[in-house]
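Asker: have a look at this fold, sequence not included:
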């Protein structure tokens, strides 16, 4: 999609999250380079690419945590506060002894507000969300006692309570067991059937090909964006890896 076409698109429709020639710098390094395209509402898209390719930076840019240095983003009328976001679990501090149920209820923050209280209806909905992710009876457990898979289920329950139309997932299956991965993929399939928009960072090409019809392949600049089978071609993957091999060695901050 060229600049003129995408510019016209911004003006006439709100059918997705649109990027027009977006570049983002992080620690003076250009991490996203001239990205143009659209995450259409109601679709599932995987973002993949080598380490340091800009995948998490892209999610943070959609969330408004980082701003484009050049280019333009249109979120299609969706406010940033209405986006559902699940960060990498390793970035979350679990040392504070908060309960499972209280963690899930944080998903209702937009409804509660800074001065509101938790209602019995919210507590019921939180318990229902825990049941949906297979954690009946875990309500009063501290999150610091949970396994990695159990904690990831809690984070999915929090998203269920939030009930967002656009869901951003940053490597949600990292370091969790096969059964938990299957159960969480079932929830993602449910969201797909409800026509929610799902944008997910994954490294596992088998999972991407099996479950996600659209893929963005990044190597700081977009290599391909479209149907998964086309995007994950051998030629495209070789191009992405060749670009990654040319980068200077640096910490994986992206």
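Answerer: Good, I have the coordinates. All values derive from a computational prediction rather than experimental measurement.
Asker: hey, let's count contacts and neighbours off CA atoms from now on
Answerer: Will do.
Asker: now do the helices in the stretch 51-200 of the chain.
Answerer: Using DSSP state H, counting those that start in this stretch, the helices of the stretch 51-200 of the chain run over 55-62, 100-105, 109-112, 120-132, 148-162, 178-193.
Asker: could you list the buried residues of the fourth one?
Answerer: Residues of helix 120-132 classed as buried under the neighbour-count rule (16 or more other Cα atoms under 10 Å) are 122, 123, 125, 126, 127, 128, 129, 130, 132.
Asker: how about these in CSV, adding distance to residue 46?
Answerer: Listed next are these as CSV, based on distance: Cα to Cα, whole Å:
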residue, distance to residue 46
122, 32
123, 33
125, 29
126, 28
127, 30
128, 28
129, 25
130, 26
132, 24
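Asker: nearest to residue 150, of those residues?
Answerer: residue 130 (10.4 Å; Cα to Cα).
Asker: isn't the closest one up against residue 155?
Answerer: No: using Cα atoms under 8 Å, residue 130 makes no contact with residue 155, being 9.7 Å away.
Asker: next, show the common contact partners of these two.
Answerer: Taking Cα atoms under 8 Å, 6 or more residues apart in numbering as the contact rule, residue 130 and residue 155 both touch residue 104.
Asker: how about residue 103, nearest residue that isn't a chain neighbour?
Answerer: Nearest residue to residue 103, sequence neighbours excluded (Cα to Cα, 6 or more residues apart in numbering): residue 158, at 7.0 Å.
Asker: actually residue 181, not the one I wrote
Answerer: Nearest residue to residue 181 in three dimensions, chain neighbours excluded: residue 173, at 5.9 Å (Cα to Cα, 6+ apart).
Asker: second structure for comparison follows:
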């Protein structure tokens, strides 16, 4: 794989044998900062889950250059977080230490300091004992970014990290992504804000069940490519199973 962080070898992804992403081919180099964008239903979140090992491809292979799956940090959509679960900010962030300490082991003093530093880095000092259910959307997203900081992973997956948060929070969290880029980490983020993509992500995968375009952001996010992506999503999926006629 040389310097590739991820290689997609004719990957098809889906649920209950129904394909959602078809025949994806390409690679993400180490240190790349890649936006994954496209219309709703394009398969963007499905792709991140497959990279993280949460689902098995229906076909093809995803080759991961990380040393192990635990070297991948995954930040899901905020909507997937059970905010009723009795968990404090400190506990949520400390959960990122499991790859270093083990799931059932107590964290040591060094890791406690890392957790505290991460909470401070996202602007949540003083919130350590606050229940996650009492946080605003932006505060919860900051806490999730702090957990990723503690994970210290080589590959970072972010699923719609800036949905329903204010501009100040977006600016602060984008600064963390910039820091990860400087550290040589690989960042892949599902995003809808194309202005944000153009400004901060040098490479983009435009997805609409398959790769419409993949490469330098300015060459991918053209009017023609975006129109083609919308058309592909609005058109019937040729890979969908046929329904019996009554």
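Answerer: Noted; the coordinates are in hand. Predicted model, so just to flag it, every value in this text is computed and none were measured.
Asker: quick one on the thing from earlier: export the helices of the stretch 51-200 of structure 1 to TSV and tack on distance to residue 240 of structure 1?
Answerer: Formatted as TSV, the helices of the stretch 51-200 of structure 1 follow (distance: least, Cα to Cα, whole Å):
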stretch	distance to residue 240 of structure 1
helix 55-62	13
helix 100-105	38
helix 109-112	39
helix 120-132	38
helix 148-162	30
helix 178-193	27
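Asker: right, and residue 54 of structure 1 touches residue 222 too?
Answerer: No: shown here, residue 54 of structure 1 and residue 222 do not form a contact pair, counting by Cα under 8 Å, at 9.8 Å.
Asker: could you find the counterpart of residue 93 of structure 2 in structure 1?
Answerer: Per TM-score structural alignment, the equivalent position to residue 93 of structure 2 in structure 1 is residue 104.
Asker: what about its match, neighbour count?
Answerer: Residues contacting residue 104 of structure 1 under the criterion other Cα atoms under 10 Å number 28.
Asker: kindly report the same for residue 205 of structure 1.
Answerer: So residue 205 of structure 1, with other Cα under 10 Å, has 14 neighbours.
Asker: dead centre of structure 2: give me the residue that sits there.
Answerer: residue 158 (2.3 Å; Cα atoms, centre = their mean).
Asker: where along structure 2 do the strands fall?
Answerer: Assigned by DSSP state E, the strands in structure 2 fall at 4-15, 18-29, 33-37, 59-64, 72-75, 155-159, 186-190, 203-207, 211-216.
Asker: need those strands in a markdown table (columns: distance to residue 105 of structure 2).
Answerer: Converted to a markdown table, the strands of structure 2 look like this (distance: least, Cα to Cα, whole Å):
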| stretch | distance to residue 105 of structure 2 |
| --- | --- |
| strand 4-15 | 30 |
| strand 18-29 | 34 |
| strand 33-37 | 33 |
| strand 59-64 | 27 |
| strand 72-75 | 19 |
| strand 155-159 | 24 |
| strand 186-190 | 28 |
| strand 203-207 | 39 |
| strand 211-216 | 42 |
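Asker: nearest to residue 228 of structure 2, out of the ones you listed?
Answerer: strand 211-216 (7.4 Å).
Asker: for the alignment partner in structure 2 of residue 133 of structure 1, list the residues it contacts.
Answerer: By TM-score structural alignment, residue 133 of structure 1 lines up with residue 122 in structure 2. For residue 122 of structure 2, the contact set (Cα under 8 Å, 6+ apart) comprises 142, 143, 145, 146, 172, 173.
Asker: which residue lines up with the third one in structure 1?
Answerer: In other words, residue 145 of structure 2. Residue 145 of structure 2 maps onto residue 156 in structure 1, by TM-score structural alignment.
Asker: contacts only, for its match.
Answerer: So residue 156 of structure 1 contacts 86, 133, 184 (Cα under 8 Å, 6+ apart).
Asker: hmm, the first one is touching residue 170, no?
Answerer: Yes: with contact taken as Cα under 8 Å, residue 86 of structure 1 and residue 170 are classed as touching, separated by 6.2 Å.
Asker: can you tell me which of the strands of structure 2 is nearest to residue 197 of structure 2?
Answerer: strand 33-37 (6.4 Å).
Asker: which residue range of structure 1 does the closest one align onto?
Answerer: The alignment of strand 33-37 of structure 2 onto structure 1 (TM-score structural alignment) spans residues 44-48.
Asker: mind checking how far that stretch is from the chain centre?
Answerer: How far stretch 44-48 of structure 1 lies from its chain's middle: 9 Å, per Cα atoms, centre = their mean, to the nearest Å.
Asker: what's the mean gap between that stretch and the aligned bit of structure 2?
Answerer: With mean Cα distance after the TM-score superposition for structure 1, stretch 44-48 of structure 1 departs from structure 2 by a mean of 0.3 Å once superposed.
Asker: which residues touch that stretch?
Answerer: 39, 55, 192, 197-203, 208, 212-218.
Asker: cutoff 6 Å now
Answerer: The set of residues external to stretch 44-48 of structure 1 that reach it, using Cα atoms under 6 Å, 6 or more residues apart in numbering, is 197, 198, 199, 200, 201, 202, 203, 212, 214, 215, 216, 217.
Asker: just the buried ones from these, in ChimeraX syntax?
Answerer: ChimeraX command restricting those to the buried ones, with burial defined by 16+ other Cα under 10 Å:
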select :197,198,199,200,201,202,203,212,214,215,216,217
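Asker: the contacts of stretch 44-48 of structure 1: which two are farthest apart?
Answerer: Across the contacts of stretch 44-48 of structure 1, the longest distance by Cα to Cα is 19.6 Å; it joins 197 and 203.
Asker: which one is the alignment partner in structure 2 of residue 28 of structure 1 nearest to, not counting chain neighbours?
Answerer: Using TM-score structural alignment, the partner of residue 28 of structure 1 in structure 2 is residue 17. Nearest residue to residue 17 of structure 2, sequence neighbours excluded (Cα to Cα, 6+ apart): residue 58, at 7.0 Å.
Asker: surely the one you found is in contact with residue 13?
Answerer: Yes: with contact defined as Cα atoms under 6 Å, residue 58 of structure 2 reaches residue 13; the gap is 5.3 Å.
Asker: neighbour count winner among those two?
Answerer: Neighbours around residue 58 of structure 2 and residue 13, counted as other Cα under 10 Å, are more numerous at residue 13. The numbers are 24 against 18.
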